[in-house]
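S.K.: Provided below for reference: sequence and predicted model.
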Amino acid sequence: MAGFSFAAGILPSGATVTRAAGPYSFTGSNGLTQFGSAANVARFDFDPVTLACRGLLLEPPRTNYIVSDAATIPLAQNIGSTWVANTGVAPDGTTTADRLVNTNANTSHGFVLNASSSRPAGPLTLSAFAQVSGLPRFGLRAYDGAKYFHRGTFDLTTGTVGALGGVGTAAIVSYGSGRYRCSTSGTSAAAVQTYIMEAGTSAWTVQQTSQGDGVSGVYVSGVQLEDGLVATSFIPAPTAPATRPGETLSLNWAPQGVTDGLYSVLYTFADGTMQPVQQQVTGGVSTISPASLNSYTIRSVSILQTPASRTISLGDKAPRSATLVDTGSRSATILT
C-alpha cells in the first residue's frame, strides 16, 4: 500500500512541510521543549515521558495572547498570593518556571491575568504548565464579565482533573518529573479579558477559600491563551503576543506509482485514531492543511482507495481470484 510513515522522527522522501517563519515549539527526542522560528522546518513531537516519537506535528495558525515571560507577564491583580519569578524548572529544562505562593491567610488565592486585549465571544482555550511546590492542586478560570464560563481544577499529584465548573472541558497531560500541562476550553457568549490561575490544597475544588502558609504553592510556566477548543503546542511570547504560522503538508505520490486522481487517504494520528480524507492528487502531489484534520500529530498517511477506472491486481500462486467493486466504480482484482 502506498503511503508515508512519520513514526521514525524524520521526514520521508516525497514529504514537504510548508510554514512561514514564526515562533513555534515541540517536544524533542530528549523529552524537553524545543523552540524555533525558521520557515519550512518539520516538527516531530516526542512523548515527554516515554521519549517515543509521536509523529509529525502539523498545526493551524494560533496566537498566544498572554505574554509568557515572568518579567512582563501581565499579573493584573493579586488575590492572596505572591509571584516569584524563575524559581522552578520549565519544560525546556531551564530554571524559568515561576512560583505562585499562597499567603498566610484563610482566603481566596491566585492571580488575575489580563490578556493583551479582550477576546470576542467564541471558543477559547487557556493553558499552562504546572508542578507541585508544596500545594497539590492548580486551577484555571476564564471570566466573561458575567460568569466563569469555563474553569477547571487539576490534581498535580495524580495527574487528573479534580473538578470542572462552568460550561466547557478540561484536560491534563503529563510532561514528566511531576510536571503537567493543564488546559480549560469553552465557548463564551460575551467578550473575555479576565483569566485567573490558582493554587490550592488537596481538599480544594473550584474557586474556594483555603488556608495558606506563605510558603507552599505551585510552579507555573508556559501560560497560553488561544482561540479554539484545544490547547495546541506552546507559542513563546516573551514580550508581546505572538503568532505561530499555520502549516501544510505536501506528499509526492508519483514515485510510489500513484497516478493523478481523487483518492480516499487514511490519516493515522498519535492517539491511535484514524481519519479518511478525500484528496486530489495533481501532478503526483497532494496537499493538506490541519484545518481538514481531526488531530494535529500525524503518524502515517496511506492510500485507501484507487480512483475510478483504475484496477490494482494482487496475487500469489493460487489460481483463485475475486473482484471487489465499490459504489464509486472502483475495483480491485485479488488473486488468492
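M.R.: Noted; the coordinates are in hand.

S.K.: okay, CA-based contacts and neighbour counts for the rest of this
M.R.: OK.

S.K.: which residues sit against the helix or strand hosting residue 123?
M.R.: Using DSSP states H and E, residue 123 sits in strand 122-133. Under the contact criterion Cα atoms under 8 Å, 6 or more residues apart in numbering, strand 122-133 has outside partners 90-91, 99, 138, 140, 142, 156-157, 178-190, 216-231.

S.K.: now residue 106. Nearest residue, chain neighbours left out?
M.R.: Spatial nearest neighbour of residue 106, chain neighbours left out: residue 211 (4.0 Å); criterion: Cα to Cα, 6 or more residues apart in numbering.

S.K.: any idea how far that neighbour is from residue 140?
M.R.: 19 Å (Cα to Cα, to the nearest Å).

S.K.: where do the helices of the stretch 151-300 of the chain begin and end?
M.R.: Remark: no helices are assigned in the stretch 151-300 of the chain by DSSP state H, counting those that start in this stretch.

S.K.: which parts of stretch 267-277 are buried?
M.R.: The neighbour-count check on stretch 267-277 (16 or more other Cα atoms under 10 Å) flags 267, 268, 269, 270, 274, 275, 276, 277 as buried.

S.K.: circling back to that earlier point, neighbour count winner among residue 211 and residue 140?
M.R.: Neighbours were counted for residue 211 and for residue 140 using other Cα atoms under 10 Å; residue 140 has more, 25 against 15.

S.K.: so what's the nearest residue to residue 249 once chain neighbours are set aside up against?
M.R.: Spatially, and ignoring its direct neighbours in sequence, residue 249 is nearest to residue 17 (4.8 Å; Cα to Cα, 6+ apart). Residues near residue 17 by Cα under 8 Å, 6+ apart: 40, 41, 42, 247, 248, 249, 250.

S.K.: now for these: which two are most distant?
M.R.: Spatially, the most separated pair among these is 41 and 250, at 13.1 Å (Cα to Cα).

S.K.: hey, what's in contact with both of these two?
M.R.: With Cα under 8 Å, 6+ apart, residue 41 and residue 250 have common neighbours 17, 18.

S.K.: need the strands for the stretch 151-300 of the chain, in chain order.
M.R.: 160-166, 169-174, 179-188, 192-200, 210-211, 217-227, 242-244, 247-252, 261-269, 274-281, 285-288, 297-305 (DSSP state E, counting those that start in this stretch).

S.K.: centre of the chain to the first one, how far?
M.R.: Which is strand 160-166. Mean C-alpha position of strand 160-166 versus that of the full chain (Cα atoms, centre = their mean, to the nearest Å) differs by 19 Å.

S.K.: dropping in the other structure now:
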Amino acid sequence: MSLAFDSQQYAMGAIGKRPAAFAFSDLITFTRSTGGGRFNASGQYEWLPADQPRIDYDPVTGECKGLLIEEQRTNLIPYSDTSGGTWAGGGDRVLGAPTGLAGVFALGTSLAWAASAITFNYYQNLSPVAGTAYTFSVFVRYEDGRDVNVEFGNPTVENTALNPFAFVANGSAYAWSAITKEHVGGGLWRLSYTVTPSDTILRGWGILIRSTHKAGLPRLFVTGYQIEQASSPSSYIPTTTAQVTRAASDPILETLPPWFNPSAGTFVIEHDALDGAPLLSSGDALLASSAGAGRTVLAYDATGSYVSQNGGEFIAGPPLTFGDSLRLMRSATQWANAHCKSLRYYPRRLTLAEASA
C-alpha cells in the first residue's frame, strides 16, 4: 500500500499482486466535525468544510507538506482579522479601513501612526487560567516607514520584535517561551509565542506597537490574531462575533486483508512531527517520533518490532498485536499536530537498506 499525500496518489494491492490506484476515500476513513484551515497550492489561506482532508502547502515555496492532522483547538479571540467588534486601543494611531492582503487573506487591518505618535495598542480583554499555557499568534506585514518595535502581550508584560522581527521577552509575572516567526509569503510573517500566566487578572491581550522613530509614519498590516489554550500554535482559526473551535482530525485505515499482514510487515512514514508525537497506533502498537521530522520505519514479525528514525539502526522492541484499524498521526488520546507526507506499507519485514531505498 502507498499513500503519497504530497502527490495525492494512492495505491493498494492484495499481497503478492501489483497495487492499483484508488481514491483517498477508498482507503482512509477521515472525519473532522468542523471546518479547518490550510494554505492551498496557490499560497492562499482557505477554510475547508467539515470532513474534508487538509492537504497543506508551503505558502512561500508551493511545496506540498502533506496531510495535516491536528487536535481540537479553540481561538479564544473574536474578530480575529482585527477588523472591529471587541477590539479597543489607545495612543495616537491611525486605523485604516479593513484591507485584504491579496492572495493570502481576505481581511485585515492596516495600522499606522499619527504625526505625533510613538506608541499605540490594540487589544481585547481576556481572563486567563492561572498556571495554564496560552499560545499567541498573529500575521504581520511591515509595510513602510522607519524602525518599529512590535510588542505582544499587555501593557505591563510584553514581547518585543525589533526592526521589525528580532525578539526580546520580559515580565517577571509570566513564564515566556521563545518567540518564533514563520514567513508565509509577500512579506507577511506569522509571529507566535507561549506564555503561562500566574494569575487570573483580566488584562488586555493584544498588540502594542512602538515606533523608535516618529518620522516616516510606520505602518503595519495585521490580521489572523489567535490565542489558544495550548503550549504551541496550531493552524489559524478565523473568528467573527465569537470564539471558534476546530475539531480534531481522525484518519483511520482498516488493518484488514488484502493489503495488511498481521504476522510480518513494514511501515515507512515521512512526516514533520516533533519528538514524542504519535505517528501510528493500533491495538497495543504505538509508533512515535523520536528524532523529529523525517522518515520513520517500523518493521515487525513474530520475533519483535524494530524502529529506525532517519536512517539510523533498528532499535528492537517487543512483538506487536494490531487491532482491526490503524490511526494515522495520532494515538487514542494524542495527536501529532503535524503533516504526514507519505505512508508506505510492505507485507513483510524489510531490511534497513530496503526500507531506506
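M.R.: Yep, it's here. Keep in mind that this is a model prediction, so the values were computed, not measured.

S.K.: just give the TM-score of the two.
M.R.: TM-score for the superposed chains, counting by TM-score structural alignment, normalised by the length of structure 1: 0.73, backed by 290 aligned residues with a Cα RMSD of 3.5 Å.

S.K.: now do the contacts for the equivalent of residue 60 of structure 2 over in structure 1.
M.R.: Correspondence of residue 60 of structure 2 to structure 1, assessed by TM-score structural alignment: residue 49. By Cα under 8 Å, 6+ apart, the contact set of residue 49 of structure 1 is 31, 174, 175, 176.

S.K.: can you redo the strands of the stretch 151-300 of structure 1 as TSV with distance to residue 73 of structure 1?
M.R.: Output for those, formatted as TSV (distance: least, Cα to Cα, whole Å):
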stretch	distance to residue 73 of structure 1
strand 160-166	26
strand 169-174	23
strand 179-188	18
strand 192-200	12
strand 210-211	25
strand 217-227	9
strand 242-244	13
strand 247-252	28
strand 261-269	34
strand 274-281	39
strand 285-288	36
strand 297-305	29
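
S.K.: list just the one of those that sits closest to residue 25 of structure 1.
M.R.: When the strands of the stretch 151-300 of structure 1 are compared by Cα to Cα, strand 242-244 sits nearest residue 25 of structure 1, at 9.1 Å.

S.K.: where in structure 2 does the closest one align, residue-wise?
M.R.: Against structure 2, strand 242-244 of structure 1 falls on residues 244-246 (TM-score structural alignment).

S.K.: about what we covered before: quick one, which of the contacts of strand 122-133 of structure 1 are buried?
M.R.: The neighbour-count test (16+ other Cα under 10 Å) applied to the contacts of strand 122-133 of structure 1 identifies 90-91, 99, 138, 140, 142, 156, 179-188, 190, 216-231 as buried.

S.K.: which SS class is the nearest residue to residue 266 of structure 2 once chain neighbours are set aside?
M.R.: Excluding its sequence neighbours, the residue lying closest to residue 266 of structure 2 (Cα to Cα, 6+ apart) is residue 299, at 4.1 Å. The assignment at residue 299 of structure 2 comes out as strand when based on DSSP: H, G, I helix; E, B strand; the rest coil.

S.K.: show me the contacts for residue 299 of structure 2.
M.R.: By Cα under 8 Å, 6+ apart, the residues touching residue 299 of structure 2 are 264, 265, 266, 267, 305, 306, 307, 349, 350.

S.K.: let's have the residues you listed in a markdown table, adding distance to residue 337 of structure 2 and neighbour count.
M.R.: Listed next are those as a markdown table, based on distance: Cα to Cα, whole Å; neighbours: other Cα atoms under 10 Å:
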| residue | distance to residue 337 of structure 2 | neighbour count |
| --- | --- | --- |
| 264 | 29 | 19 |
| 265 | 26 | 18 |
| 266 | 24 | 24 |
| 267 | 20 | 23 |
| 305 | 25 | 21 |
| 306 | 24 | 20 |
| 307 | 21 | 23 |
| 349 | 29 | 19 |
| 350 | 28 | 18 |
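
S.K.: and which of those is nearest to residue 340 of structure 2?
M.R.: Using Cα to Cα, the contacts of residue 299 of structure 2 come closest to residue 340 of structure 2 at residue 267, 12.9 Å.

S.K.: pretty sure the closest one is touching residue 348, no?
M.R.: No - using Cα atoms under 8 Å, residue 267 of structure 2 makes no contact with residue 348, being 9.7 Å away.

S.K.: what lines up with the residue nearest to residue 249 of structure 1 in structure 2?
M.R.: Checking TM-score structural alignment: residue 17 of structure 1 goes with residue 30.

S.K.: its match and residue 249 of structure 2, how far apart?
M.R.: From residue 30 of structure 2 to residue 249 of structure 2 the distance is 7 Å (Cα to Cα).

S.K.: again, but for residue 277 of structure 2
M.R.: According to Cα to Cα, residue 277 of structure 2 stands 15 Å off from residue 249 of structure 2.

S.K.: do residue 204 of structure 2 as well
M.R.: Distance from residue 204 of structure 2 to residue 249 of structure 2, by Cα to Cα: 32 Å.

S.K.: out of those two, which sits in the busier spot?
M.R.: residue 249 (27 against 20).

S.K.: identify the residue spatially nearest to that one, adjacent ones excluded.
M.R.: That would be residue 32: by Cα to Cα, 6+ apart, it lies 4.8 Å from residue 249 of structure 2.

S.K.: how close does the one you found sit to residue 58 of structure 2?
M.R.: The spacing between residue 32 of structure 2 and residue 58 of structure 2, counted by Cα to Cα, is 22 Å.

S.K.: if we can go back for a sec, helix/strand/coil for the match of residue 60 of structure 2?
M.R.: Following three-state DSSP, the label given to residue 49 of structure 1 is coil.

S.K.: ok, how many other residues are close to residue 285 of structure 1?
M.R.: 18.

S.K.: between the two ends of stretch 78-93 of structure 2, what distance do you get?
M.R.: End-to-end distance (Cα to Cα), stretch 78-93 of structure 2: 21 Å.

S.K.: centre of the chain to it, how far?
M.R.: Centroid separation between stretch 78-93 of structure 2 and its chain, computed with Cα atoms, centre = their mean, is 25 Å.

S.K.: so for it, what gets flagged as buried?
M.R.: In terms of neighbour count (16+ other Cα under 10 Å), stretch 78-93 of structure 2 has its buried residues at 78, 79, 80, 81, 82, 83, 86, 87, 91, 92, 93.

S.K.: list the buried ones in stretch 143-153 of structure 2?
M.R.: 145, 146, 147, 148, 149, 150, 151, 152, 153.

S.K.: pick out the residue nearest the middle of structure 1.
M.R.: Taking Cα atoms, centre = their mean, the centroid of structure 1 lies closest to residue 232, which sits 2.9 Å from it.

S.K.: give the contact list for the nearest residue to that residue once chain neighbours are set aside.
M.R.: Nearest residue to residue 232 of structure 1, sequence neighbours excluded (Cα to Cα, 6+ apart): residue 59, at 7.5 Å. Going by Cα under 8 Å, 6+ apart, residue 59 of structure 1 touches 232, 246, 247, 289, 290, 296.
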